[in-house]
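In: have a look; sequence and predicted model below, questions after that.
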Amino acid sequence: MMFNHIFREDKSNLILEADKKLHSLEQSHWKNVALELHGEDIYLFLRSYTQGLQEYVEAVSFLYYLKHKDLVPLSIVKDSLTFHNVDSGAVTTKTISVEVPIIDFALGLTDLGGELMRLAINSIGVGDFTTPKEICSFLRAFYDGLMNFRATNWQMNKKLQVLRNSLSKVENACYTLKIRGSEAPKELLRDLVSSVSTTTCNTDEYDN
């Protein structure tokens, strides 16, 4: 996962590398999916690729957050899975695309919480105390927004619980940083915030 290397290598180079890998995946795997489904009722085949689509949304959303510290719009995901002037051998099709149902987009986004939680905890190990605060605020707003989907899908209910746990861990990390500050060594702080269980924090208290 990308966050494991962010603190050891230049971030811009890692983002460029991740962009290339995603583009390669889009032009190979997802273009083939779009070709196979072109002219078909995609909802007859959705179950065969929905998990992969959610994982793709997770990867795109994490990369987008690293670039912009914001949530990736659905339009960007759709554009990334739209292909123009595709030559399938027998015929050239002007435009084909992979349908991205809103529920699959939302389900993929919920998995972003785990990636951001690990990024927040690892940031502390290198003395970056700003990133956990930013992620804490982002995840709170993100979680609140996804609550609109809570009653519509059993998978969403399950993933929202996981997202809530990730948010709680980041809140705990922020609370620990607020209490301990920079008095402890970076490695000790990282271990400390990783072990805290249920304490919550208020970002308004430490955003100065």
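Out: That came in fine, so what should we check first? All values reported here derive from a predicted model rather than from experimental measurement. Numbering: from 1, shown residues only.

In: make it CA atoms for all contacts and neighbour counts henceforth
Out: Noted.

In: excluding its backbone neighbours, what's nearest residue 187?
Out: residue 125 (5.2 Å; CA to CA, 6 or more residues apart in numbering).

In: that neighbour - how many residues pack around it?
Out: 18 (other CA atoms under 10 Å).

In: that one: what's it in contact with?
Out: Applying CA atoms under 8 Å, 6 or more residues apart in numbering, we find residue 125 in contact with 186-187, 189-190.

In: tell me, what residue is most central in the protein?
Out: Among the residues of the chain, residue 112 comes closest to the average C-alpha position under CA atoms, centre = their mean, at 2.9 Å.

In: so what's residue 77 up against?
Out: Neighbour list for residue 77: 57, 60, 100 [criterion: CA under 8 Å, 6+ apart].

In: equivalent analysis for residue 189, please.
Out: Going by CA under 8 Å, 6+ apart, the list of residues near residue 189 reads 124-125, 177.

In: here's the one I want to compare it with:
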Amino acid sequence: MSVTEMFSHIQGFLSADQEVREDIRKVVQGLEQTAREILTVLQSVHQPTGFKDIPNKCLKARELFSTVQIHIGELRTKFPVEQYYRFHEHWRFVLQRLAFLASFVVYLETESLVTREEVAKILGTEVNREKGFHLDVEDYLAGVLIMASELSRLAVNSVTAGDYGRPLRISNFINELDSGFRLLNLKNDPLRKRYDGLKYDVKKIEEVVYDLSIRGLAKEPEAGGDK
């Protein structure tokens, strides 16, 4: 093979690779658009009137996740199973964002931490890397940390809405979350930096709870369900 033939062969490979990346980008754009729509729905829970309509907001978000499943189903056909991490950077950010949105929906519904398996189910993907497109554990953890920041904001806005019990519950949840992350030996730099921000979320929520406490508003729900 001559040098010219060799480089012609390489150009063919590069062109084919570029076509795959372009196909992936088009699907990811659809995912990003749907993620923005879900975020728009969930952002309304921060409004005073939104606290009364949380179940309906979660239901609407769940409906939009069906579109996410369609996009991910299409995305997984765009590259060979064994090349997931070769193209991972194309969808890493939006997948983390979607993991956050799924985690936030489940928290609003149950006030508990969603599992990685449940997030994968909501998104319509897998947790097993051998199956190709899957929810990487670090992407799941990044989504959970984004949720922690959203909950710190929710704690502040719930006071404005007159819901004084919610910040206490959020505080307990975030402290448990912080304790869980302390068990991990995080070596991924972006994930480690995001985890470092969790202490600020903890501090922000503790300040909210402290302000409620000194005003005599921080009270646990009483035995009949009343606050």
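Out: Alright, I've got the coordinates. The shown structure was predicted, so the numbers you read here are calculated from the model rather than taken from an experiment.

In: tm score of chain vs chain?
Out: Here the TM-score for the pair of chains, by TM-score structural alignment, normalised by the length of the first structure, is 0.75; 173 aligned residues with a CA RMSD of 2.2 Å.

In: thinking again about what came up before, keep only the contacts of residue 125 of the first structure that stay in contact in the second structure.
Out: Nothing carries over to the second structure from the contacts of residue 125 of the first structure, by both residues aligned by TM-score structural alignment, their matches' CA atoms under 8 Å.

In: which of those residues are buried?
Out: Among the contacts of residue 125 of the first structure, those classed as buried by 16 or more other CA atoms under 10 Å are 186, 189-190.

In: quick one on the thing from earlier: what is the nearest of the contacts of residue 125 of the first structure to residue 1 of the first structure?
Out: residue 190 (18.8 Å; CA to CA).

In: corresponding residue for the closest one in the second structure?
Out: Per TM-score structural alignment, there is no equivalent position to residue 190 of the first structure in the second structure.

In: element containing residue 190 of the first structure?
Out: In this structure, residue 190 of the first structure is located in helix 186-195 according to DSSP states H and E.

In: next one: that helix to chain centre, how far?
Out: Mean-position distance between helix 186-195 of the first structure and its chain equals 23 Å (CA atoms, centre = their mean, to the nearest Å).

In: what of stretch 164-172 of the first structure?
Out: How far stretch 164-172 of the first structure lies from its chain's middle: 15 Å, per CA atoms, centre = their mean.

In: okay, and that stretch goes to which residues in the second structure?
Out: So stretch 164-172 of the first structure sits over residues 199-207 in the second structure, by TM-score structural alignment.

In: give me the mean distance between that stretch and the first structure.
Out: For stretch 199-207 of the second structure, the mean deviation from the first structure after alignment is 0.8 Å (mean CA distance after the TM-score superposition for the first structure).

In: report the buried residues of that stretch.
Out: By neighbour count on 16+ other CA under 10 Å, the buried set for stretch 199-207 of the second structure is 201-202, 204-206.

In: dump those to a markdown table, plus secondary structure and distance to residue 140 of the second structure.
Out: As requested, those are exported to a markdown table (DSSP: H, G, I helix; E, B strand; the rest coil; distance: CA to CA, whole Å):
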| residue | secondary structure | distance to residue 140 of the second structure |
| --- | --- | --- |
| 201 | helix | 18 |
| 202 | helix | 20 |
| 204 | helix | 23 |
| 205 | helix | 23 |
| 206 | helix | 25 |
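
In: related to what we said a few turns ago, the residue nearest to the centre of the first structure matches what in the second structure?
Out: So, by TM-score structural alignment, residue 112 of the first structure is matched to residue 147.

In: neighbours around residue 67 of the second structure, how many?
Out: Residue 67 of the second structure: 17 neighbours (other CA under 10 Å).

In: quick one: contacts for it?
Out: Taking CA under 8 Å, 6+ apart as the test, what residue 67 of the second structure contacts is residue 34.
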